[in-house]
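A.B. asks: whatever this is, show me its structure:
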Amino acid sequence: MGEVLSYFQNFLSKLKGGSIHILACLLVVLLAGPEIVLAMELSALVEVMGASTFLLMHWYAFLAYIEPAVKKFKEFEGMQFFVPRLDDITSYPALVIHAVPGRSIALLFLLSLYLIIGAGVYSVVI
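C.D. replies: This is a model prediction of the structure:
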């Protein structure tokens, strides 16, 4: 038994640096067999599924968060507001004009006038 141990120690002393690590990796691959490939594939699958599930969860949470505001905006715009599909716009480019939310644009225009006039009055007062 002592001969085998001294032979093994002599063999390990001859292997220096990275070659011992290569030998250990080869030993693990030989002992594990095809299960090591299966483990690598499953770990990659868990990585991909985890990331996609995480992003999907946040996307639907964001949609649930803004849904009441979108409903209110559609109520405010009435029946005039719609979002055309991309292939409809490429076929009929003038359709973009009909997709502009009229009430919101008018409200933003009046608000900008109010802010411009208010800033002008404020600068005259000071």
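A.B. asks: every contact and neighbour count from this point should use C-alpha atoms.
C.D. replies: Noted.
A.B. asks: ranges for the helices of the protein?
C.D. replies: Under the criterion DSSP state H, the chain contains helices at 2-14, 19-32, 35-77, 86-91, 95-98, 102-125.
A.B. asks: and the ones you listed as TSV, adding mean neighbour count?
C.D. replies: TSV is the format used below for the helices of the chain (neighbours: other CA atoms under 10 Å):
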stretch	mean neighbour count
helix 2-14	10
helix 19-32	12
helix 35-77	12
helix 86-91	10
helix 95-98	12
helix 102-125	11
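A.B. asks: how close does the residue sitting nearest the centre point of the chain sit to Met49?
C.D. replies: Using CA atoms, centre = their mean, the residue of the chain that lies closest to the mean C-alpha position is Leu55, 5.2 Å off. In this structure, Leu55 lies at 10 Å from Met49, with CA to CA, to the nearest Å as the measure.
A.B. asks: another sequence for comparison is provided below:
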Amino acid sequence: MNIVKAKLMNFHNRLKSTFWKSLAIVIVLLIAGPELLISMELMALVELIGASTFVIAYLSGIKLFLVSCQRKFINFERYSVMFIPSWRQIKSMPGLALHMPPERTLIQLLFTTIYLGLSLAIIK
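C.D. replies: A predicted model of the protein is given here:
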């Protein structure tokens, strides 16, 4: 009789701990909600297509951002005498490298450096 009672108590304790664990899982799912499911889907996606493809997707976004920055820069420098020679032209005439720097950007960089230098000198 004692053995049966001990087994029943052991079974009751297991049910009780399983109930609390299940309740904890349900609470986490309700609080975390869609974020938890999205993270599980992203992990499955990484497992399915591989980490390299996942990284390439992010790098393509960065490349698109840099291309838009380059277009804005070229649009900003369209009134200067900015000449971008090819590598073959630079190899044949190295002096062309002196004509490559964008004028407006260099002048802004010079003025910014002077402004920051004077500001730091005044602060000290």
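A.B. asks: contacting residues around the residue nearest to the centre of the first structure?
C.D. replies: With contact taken as CA atoms under 8 Å, 6 or more residues apart in numbering, Leu55 of the first structure is in contact with no other residue.
A.B. asks: would you mind getting the average deviation of stretch 55-72 of the first structure from the second structure?
C.D. replies: When the second structure is overlaid, stretch 55-72 of the first structure sits 2.5 Å from its aligned residues on average, using mean CA distance after the TM-score superposition for the first structure.
A.B. asks: now Cys25 of the first structure: how far from Leu55 of the first structure?
C.D. replies: Cys25 of the first structure is 36 Å from Leu55 of the first structure, by CA to CA.
A.B. asks: typo on my end, it should be Ile117 of the first structure
C.D. replies: The span separating Ile117 of the first structure from Leu55 of the first structure equals 45 Å under the rule CA to CA.
A.B. asks: please apply the same query to Leu30 of the first structure.
C.D. replies: From Leu30 of the first structure over to Leu55 of the first structure (counting by CA to CA), the distance is 38 Å.
A.B. asks: ok, now Leu5 of the first structure?
C.D. replies: Counting by CA to CA, the gap between Leu5 of the first structure and Leu55 of the first structure amounts to 55 Å.
A.B. asks: ok, now Ser6 of the first structure?
C.D. replies: Shown here: Ser6 of the first structure relative to Leu55 of the first structure, a distance of 57 Å by CA to CA.
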